[in-house]
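1. build me a structure from this.
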Amino acid sequence: MVTASERAEQGGERTRRARDIAAGVPDPELPMLTLSDLGVLRGIDLDKYGSVVVQLTPTYAGCPAVAEMRAEVATRLRTAGFPDVRVVTVLDPPWTTDWITAEGRRKLVEHGIAPPGARRPAHSATTRVWLSLTPHPAGVPCPRCASIDTEELSRFAATACTALRRCRACLEPFPHIKEL
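-> Have a look, this model is predicted:
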């Protein structure tokens, strides 16, 4: 007979294993990043029936990659032996570029993509967050040569989350993850 503490320990191990599997799923638009690196993997739990419940937060409302993320997480977990998987979308609090990990930021630079600017202080529901519709100021470091003499060429690039910039020092164009 299995004791309650043994069941709890087994459940904790299953949860850790499921979290490791889901955390390793690559982002469909930025495949050098995992969902964990990007900060969209919000949580993984086992419900009272033993189902794995994965929580994802999209980078922005209407993100076209969410369906693919959900499907890939569910497929990998089922393949790993978790027969009952539910992937739910969590919108509150909304995702912010502050959730990209240091490892994720390093990987972006390594792949020629400028990560978003410095982390902002955490904000609560009562804190005002001002939205600026003006172009990002100069000073986004070039991921190739590190010069801050860069300019924005287009507010939109390959994905809605990126802008296209060019380095005036090395003349190379590069994508920049916009701060959200």
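
2. only C-alpha atoms from now on, for both contacts and neighbour counts.
-> Will do.

3. residue closest to the middle of the chain?
-> residue 38 (2.1 Å; C-alpha atoms, centre = their mean).

4. so that residue touches residue 98, yeah?
-> No. Using C-alpha atoms under 8 Å, residue 38 is not in contact with residue 98; the gap is 9.4 Å.

5. identify each buried residue in the longest helix along the chain, please.
-> Using DSSP state H to define each element, the chain has its longest helix at helix 4-23. Neighbour-count burial for helix 4-23 flags 14-15, 18-19, 22-23 (criterion: 16 or more other C-alpha atoms under 10 Å).

6. look up how far residue 75 lies from residue 85.
-> 9 Å (C-alpha to C-alpha, to the nearest Å).

7. do residue 12 as well
-> When residue 12 is compared with residue 75 (using C-alpha to C-alpha), they lie 21 Å apart.

8. got it, and residue 59?
-> On the measure of C-alpha to C-alpha, residue 59 and residue 75 end up 21 Å apart.

9. who's more crowded, the two?
-> Shown here are residue 59 and residue 75; by other C-alpha atoms under 10 Å, residue 59 has more neighbours (22 against 15).

10. alongside the first, I'd like the structure of this one:
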Amino acid sequence: MRPGNLEGLIATDQESAPKTDKDLPFARQVLADVMDPEVPAVSVVDLGIVRDIGWQDGHIRVLITPTYSGCPATEAIEEAIRDALIAAGFVQAEVIQRLDPAWTTDWITDEGREKLRAYGISPPSGSASKRSLTSEPPVVLCPICNSDHTERVSEFGSTACKALYRCCDCLEPFDYFKCI
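-> Predicted structure coming up:
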């Protein structure tokens, strides 16, 4: 649907339309199509970056937590979220960044983990909180052949939030989304 065709279908934060909580699932659906610029197979909703969607002072407000405070894609993500909401009829969309509590890979949805695997990135294994307490090395499955016979090649992969691994069975290199 184009923004011009939305009138009458949803209430938006346009001055002439009422603002209702019924619009919030639609806003979440819009954001489910906003892909992460570094991993375009998963959305900002899949990654758990979107923490809350609501109305504040008559405008749609989205609360996000970047995957880490120094993430270079944060500004691009904020802009993509704002642009998508505006295109869907939510004028004057506001995106607020909150760093506390810090984002964790535990927030990645099950669907997001499957999308990462299908894209060729091994999703985080286990729970971030449990691993941080025990310092256990992760069991990293190859996203290509599903083997657990893998080895870390480098602590950093294509981005700082990923490590570079290699499968010892199929010999393919792949990124592993670090469990944080």
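
11. picking that back up, what lies in contact with the longest helix of the first structure?
-> 34-36, 41, 43-46, 52, 73, 76-77 (C-alpha atoms under 8 Å, 6 or more residues apart in numbering).

12. filter those to the buried ones?
-> 34-36, 41, 44-46, 52, 73, 76-77.

13. what about residue 136 of the second structure, how many residues close to it?
-> Residue 136 of the second structure has 9 nearby residues by other C-alpha under 10 Å.

14. same check, this time on residue 74 of the second structure
-> 20.

15. so what does it match up with in the first structure?
-> Taking TM-score structural alignment, residue 74 of the second structure has residue 66 as its aligned residue in the first structure.

16. element containing the nearest residue to that match once chain neighbours are set aside, please.
-> Closest residue to residue 66 of the first structure apart from its sequence neighbours, by C-alpha to C-alpha, 6 or more residues apart in numbering: residue 58 at 6.2 Å. Under DSSP states H and E, no helix or strand contains residue 58 of the first structure.

17. just residue 60 of the second structure next, same as before
-> Assigned by DSSP H and E, residue 60 of the second structure falls in strand 59-64.

18. now do that strand: distance to the chain's middle.
-> On the basis of C-alpha atoms, centre = their mean, to the nearest Å, strand 59-64 of the second structure sits 15 Å off its chain's mean C-alpha point.

19. what's that strand packed up against?
-> strand 50-56, strand 94-97 (3 or more C-alpha pairs under 8 Å, 6 or more residues apart in numbering; DSSP states H and E).

20. before we move on, the earlier item: number of residues surrounding the residue nearest to residue 66 of the first structure?
-> Considering only other C-alpha under 10 Å, residue 58 of the first structure is surrounded by 23 other residues.

21. so what's it up against?
-> 40, 66, 89-91, 94-95.

22. check residue 46 of the second structure too.
-> 32, 108-109, 111-113.

23. could I get those in JSON lines, plus columns for secondary structure and distance to residue 163 of the second structure?
-> What follows is the contacts of residue 46 of the second structure, written out as JSON lines (DSSP: H, G, I helix; E, B strand; the rest coil; distance: C-alpha to C-alpha, whole Å):
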{"residue": "32", "secondary structure": "coil", "distance to residue 163 of the second structure": "26"}
{"residue": "108", "secondary structure": "coil", "distance to residue 163 of the second structure": "17"}
{"residue": "109", "secondary structure": "coil", "distance to residue 163 of the second structure": "20"}
{"residue": "111", "secondary structure": "helix", "distance to residue 163 of the second structure": "21"}
{"residue": "112", "secondary structure": "helix", "distance to residue 163 of the second structure": "18"}
{"residue": "113", "secondary structure": "helix", "distance to residue 163 of the second structure": "16"}
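
24. tell me the one among those nearest to residue 89 of the second structure.
-> Closest approach to residue 89 of the second structure among those (C-alpha to C-alpha): residue 32, at 15.8 Å.
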